[in-house]
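Peer 1: After the sequence you'll find the predicted model.
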Amino acid sequence: MQNRFWVLLISAVMFSFTAPPARGEEIVRMAFPTGAVEFFKYEFGVIELALEHADGDFRLVIEEFPTMTQARISSMMLEGQVDVMFTGYSVERETKFLQVDFPMTRGLLGYRIFLTQADNLPTLEKVESLEQLKKFCIGTGSDWPDASIMEKNGFCVDRAPRDQLWAMLANKRFDLLSRAVHEGFREIDTIRQQHPDVVLSTSTVLAYPFDLFIYVNRNNERLHRILTQGLLRAYHTGDFMRHFLSNPDLRHALETLQAPNTHILRIENPDMSKKSRDIDPALWENIVQRKYDDDVGYEPRDQM
C-alpha cells in the first residue's frame, strides 16, 4: 500500500512539472517507461496525427517513469491520471476502456516472424505448412495476447517475462521467439550483440488479425470522439498512409511480406470480439503484390 502511495505521489509531481498549456490548448497525457519512447515514435506519431486533424488545439505530453509496466499504465488510466494509452488488442482491454477502432500498424503487428538458434534455421526455412510449424515450441511474453492466440490454434507455447525471452532462446529453452516483422528487424542487431547465435528468419510468417489500438477511459467519450475524428480525417487526406509508409521498419516489413520466398501461414484470432472483427477492412493492410509509393488514398467508412 505504501509503495502504491509513492507511485501516485511521483505521478502527481511529475505531471505538475508539465509546461502549462497555451491559451485554448488542451493537454493529452500519457505515461510510458523511461527510455522506451524513441522505440515507439511511430505509434506516438499516430496519436499526434489524430490530435492534429481533430477539431481543437491539443498537445500530447508523455511522462516517462522508470520500471513502468503496462498494468500500471492501465491502472493510471482507470484512476484518471493519464488520458490515453496504446497497447495490444485484447477483449479485456476493449471492455475495460473505450477502443479507438483504427489498427495502429494496419495489422502488421499480427504478422509474426521468428528468431531462432542458427542450427534451427535450415529446418525452419523448409516450413511450408502450419503442421510443420507446430513441431516447434514458440516463446512469448507471459501476458502477451499472442500466447493465447497461438495456444488456441494448437501451437506449443512457452510463456516467460519479456526481459527473459531472448536469453531463454539463446539457451534453447524453446525453439522460436515470435516477433512482429517490423519488431524483428528493429531488434535483431541489438539482440545479436548479446546472443550472437540468435538469427532472424523471414521465410516463414505466422499471420492473424491483431494490432495495437488506442484506448481511453470509458468516461472520456469526448476524447474518444476527438481521436476517432482525427484519424478518419488523417486517412481521408492521405496523411495516415504517408506516416505509415515513411516508417523504415514498416516499409521493410511490407517488402519482406511481398517477397516470393516468404510463406505466410494464416490462423484465426479466437480472442477477437465481433465488434473488432467488423472494423473496416480498408484499415487493415492487405498483403498483396503491389507498390506502395503512391498508395495513400484509402477511403475508410465514415465513423463520425
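Peer 2: Structure received. Numbers count the residues shown, from 1 in each chain.
Peer 1: only C-alpha atoms for contact and neighbour calcs from this point on.
Peer 2: Fine.
Peer 1: and residue 56, how many neighbours?
Peer 2: 11 (other Cα atoms under 10 Å).
Peer 1: and it, how far is that from residue 215?
Peer 2: Per Cα to Cα, to the nearest Å, residue 56 is found 20 Å from residue 215.
Peer 1: repeat for residue 230
Peer 2: Residue 230 is 14 Å from residue 215, by Cα to Cα.
Peer 1: got it, and residue 268?
Peer 2: Counting by Cα to Cα - residue 268 and residue 215 are separated by 23 Å.
Peer 1: Same question for residue 103.
Peer 2: If you go by Cα to Cα, the gap between residue 103 and residue 215 works out to 11 Å.
Peer 1: What about residue 144, how many residues nearby?
Peer 2: 16.
Peer 1: OK, contacts around it?
Peer 2: Residue 144 makes contacts with residue 88, as judged by Cα atoms under 8 Å, 6 or more residues apart in numbering.
Peer 1: putting a second one here so we can go through both:
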Amino acid sequence: MWRSIDIPRIIAVLAIHVLTLCFCVQVQASAQVSSEAAQPSNVLPHSVLRLPNVHPGRDPVYAYAKALLYQTLKVTEAEFGTFELVITEQEALQARQLRNLEHSMLDVTWSVTTKERERHHQPIRIPIMEGLFGKRALFINSDDTRFDHPLSLAQLKTMRAVQGYDWPDTRIFRSNNIRVLETTYDASFKMVAEKFADMYPRSVMEINHEIKNDNKTANLKIAPNIVIAYPSPMFYFVSSDRPDLAERIQRGLEKLLANGELKRLLEAQEIYQQSMTLLEGREIINLENPLLSEQSKQALDTYLPYPSPSPNSQVDGMQNKQPQSSDTTP
C-alpha cells in the first residue's frame, strides 16, 4: 500500500502551498502598512463642549458670548480639531456655573472675574464684553425725582442698592461704602418698585433688554444723568484641569482680536449699540474694585480698547455668523 504513494510529489505540493501562504501574508502586511502610512499620524479629536443654559434677563448677552465662543473655536479647528457645543438643560447662577466646571458638569462658562474665582478656576484673560459689565446704569422707582439732577458719590452712599446673593458687584458696592440689600434676581426689581431699595444697578449691556419686560420693570425707570463705573472684565472660564481648552480659547480670541473680528462681532450686537447710546452725555461715578487680580488689571490694559477691524476682514474665510453645523442645542 505505501509503495503506491508518490512522496516527492506530495512534498512538492505542500511546498507550493506554503510558498503561496507566505506570499499572501506578505501582501496583506504590505497593504496594511501602506494604509497606515496614507492616514495622518496626528488625527485631531472632536470635542463636545458643554455650556450653561441662559440665565434670566441675559438672553442677548448669552447669545453674543455663545456666538463669540463658536467663532473662537472655529478659527482653531486646524490646530485643535472639530467641536460641538451642547447646552445643559438646567439653569444655574454664576457661582454654581463655575463650580460645575470643577465637577465636570460644564466645560466652558463666562463670568465677571474676581481673585477668588481665578484661584479655583482657569480664566482666559481676554475681556469679551470690552469691560461694559463694569458700566452700571440704575433702575429706580418711577416716582423717584432725586436722580433728575446729577448726584455725587457721597449722595449715593446715603442710599441703598439691591444686588444678587452671589454677585461680585455686591462686595464692590459695599467696599465703596454703598449699602446693599441682597436678594434674588427677580426680587431685586420688586425691592426697588416697592421702595425697599433705592436703586438696582445693572450693566448697560443688560438694562435696555430688561426694561422691555413689563412684568419685572413696572413702576421702574432708568435713572437719567449718571452711570456707576468700575473695572470688571468678563472672561471665559474653564476647569483648572483643562489647560488645553484654555490654550485653544486664548489662541482663538487672539486671532479674532488681531484682525478686528472680535470688535466687529461685538459692535454688530443691538445691545452694544444701545449701550453706547445710553452712555452718551452721562456723568460717570467711578468706584474701586478690590476684587481684581493684578493679572486681570494687566489684561484690561493690554486688550482694551479692541483693535478696529480691517476692511472686509474675516478669519479663515469665515464671516460673522451664528453657530450652525457644529452647534447642538437641546
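Peer 2: On my side now, so go ahead. What you see is a predicted model; the values in this text were computed from it and never measured.
Peer 1: Quick TM-score on the pair, please.
Peer 2: In this superposition the chains share a TM-score of 0.80, using TM-score structural alignment, normalised by the length of the first structure; 265 aligned residues with a Cα RMSD of 2.4 Å.
Peer 1: More neighbours: residue 268 and residue 215 of the first structure, which one.
Peer 2: residue 215 (25 against 14).
Peer 1: which residue in the second structure lines up with that one?
Peer 2: Counting by TM-score structural alignment, residue 215 of the first structure corresponds to residue 237 in the second structure.
Peer 1: Can I take it that that match is in a strand?
Peer 2: Yes - applying DSSP: H, G, I helix; E, B strand; the rest coil, one finds residue 237 of the second structure inside a strand.
Peer 1: Give me the aligned partner of residue 88 of the second structure over in the first structure.
Peer 2: Per TM-score structural alignment, residue 88 of the second structure is aligned with residue 64.
Peer 1: cool, and residue 72 of the second structure?
Peer 2: By TM-score structural alignment, residue 72 of the second structure lines up with residue 50.
Peer 1: how many other residues sit next to that match?
Peer 2: 22.
Peer 1: Show me what the helix ranked longest in the second structure is packed up against.
Peer 2: Secondary structure assigned by DSSP state H gives helix 7-38 as the longest helix of the second structure. Helix 7-38 of the second structure sits against no helix or strand, with contacts defined as 3 or more Cα pairs under 8 Å, 6 or more residues apart in numbering; DSSP states H and E.
Peer 1: got a list of what the nearest residue to residue 218 of the second structure once chain neighbours are set aside touches?
Peer 2: Using Cα to Cα, 6 or more residues apart in numbering and skipping residues adjacent in sequence, the residue nearest residue 218 of the second structure is residue 193, 7.4 Å away. If a contact means Cα under 8 Å, 6+ apart, then residue 193 of the second structure has 140-142, 217-220 as its contacts.
Peer 1: Present those residues as TSV; the columns should include secondary structure and neighbour count.
Peer 2: Converted to TSV, the contacts of residue 193 of the second structure look like this (DSSP: H, G, I helix; E, B strand; the rest coil; neighbours: other Cα atoms under 10 Å):
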residue	secondary structure	neighbour count
140	strand	28
141	strand	25
142	coil	15
217	helix	20
218	coil	15
219	coil	17
220	strand	23
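Peer 1: out of these, which one sits closest to residue 161 of the second structure?
Peer 2: residue 140 (9.7 Å; Cα to Cα).
Peer 1: Tell me the spacing between the equivalent of that closest one over in the first structure and residue 175 of the first structure.
Peer 2: The alignment partner of residue 140 of the second structure in the first structure, by TM-score structural alignment, is residue 116. According to Cα to Cα, residue 116 of the first structure stands 6 Å off from residue 175 of the first structure.
Peer 1: same deal with residue 9 of the first structure?
Peer 2: 43 Å.
Peer 1: Neighbour count for these two, which is higher?
Peer 2: Relative neighbour count places residue 175 above the other of residue 9 of the first structure and residue 175, with 23 against 11, counting by other Cα under 10 Å.
Peer 1: Tell me if I'm right that the more buried one and residue 117 touch.
Peer 2: Yes - contact status for residue 175 of the first structure versus residue 117: in contact at 7.4 Å, counting by Cα atoms under 8 Å.
Peer 1: and for these two, which residues touch both?
Peer 2: With Cα under 8 Å, 6+ apart, residue 175 of the first structure and residue 117 have common neighbours residue 169.
Peer 1: Count the neighbours of the aligned residue in the second structure for residue 129 of the first structure for me.
Peer 2: Here residue 129 of the first structure is matched to residue 152 in the second structure, going by TM-score structural alignment. By the criterion of other Cα under 10 Å, residue 152 of the second structure has 12 neighbours.
Peer 1: who touches residue 152 of the second structure in this structure?
Peer 2: Contacts of residue 152 of the second structure by Cα under 8 Å, 6+ apart are residue 285.
Peer 1: before we move on, back to that, closest to residue 241 of the second structure out of the contacts of residue 193 of the second structure?
Peer 2: Using Cα to Cα, the contacts of residue 193 of the second structure come closest to residue 241 of the second structure at residue 217, 41.5 Å.
Peer 1: Roughly how far does the closest residue in space to that closest one that isn't next to it in sequence sit from residue 146 of the second structure?
Peer 2: Counting by Cα to Cα, 6+ apart, residue 217 of the second structure lies nearest to residue 211, which is 5.9 Å off, once chain neighbours are set aside. Between residue 211 of the second structure and residue 146 of the second structure the distance is 20 Å, computed by Cα to Cα.
Peer 1: and the residue nearest to residue 218 of the second structure, what pairs with it in the first structure?
Peer 2: Counting by TM-score structural alignment, the partner of residue 193 of the second structure is residue 170.
Peer 1: okay, now residue 170 of the second structure: neighbour count?
Peer 2: There are 19 residues near residue 170 of the second structure, going by other Cα under 10 Å.
Peer 1: ditto for residue 53 of the first structure
Peer 2: 22.
Peer 1: next one: residue 310 of the second structure
Peer 2: Going by other Cα under 10 Å, the residues that sit close to residue 310 of the second structure add up to 12.
Peer 1: cool, residue 178 of the first structure as well?
Peer 2: 22.
Peer 1: Roughly how far does the nearest residue to it once chain neighbours are set aside sit from residue 237 of the first structure?
Peer 2: With Cα to Cα, 6+ apart as the criterion, residue 178 of the first structure has its nearest non-adjacent residue at 4.9 Å, and that residue is residue 114. According to Cα to Cα, residue 114 of the first structure and residue 237 of the first structure sit 35 Å apart.
Peer 1: Of those two, which one has the most company?
Peer 2: Comparing residue 114 of the first structure with residue 237 by neighbour count (other Cα under 10 Å), the higher total belongs to residue 114, at 24 against 16.
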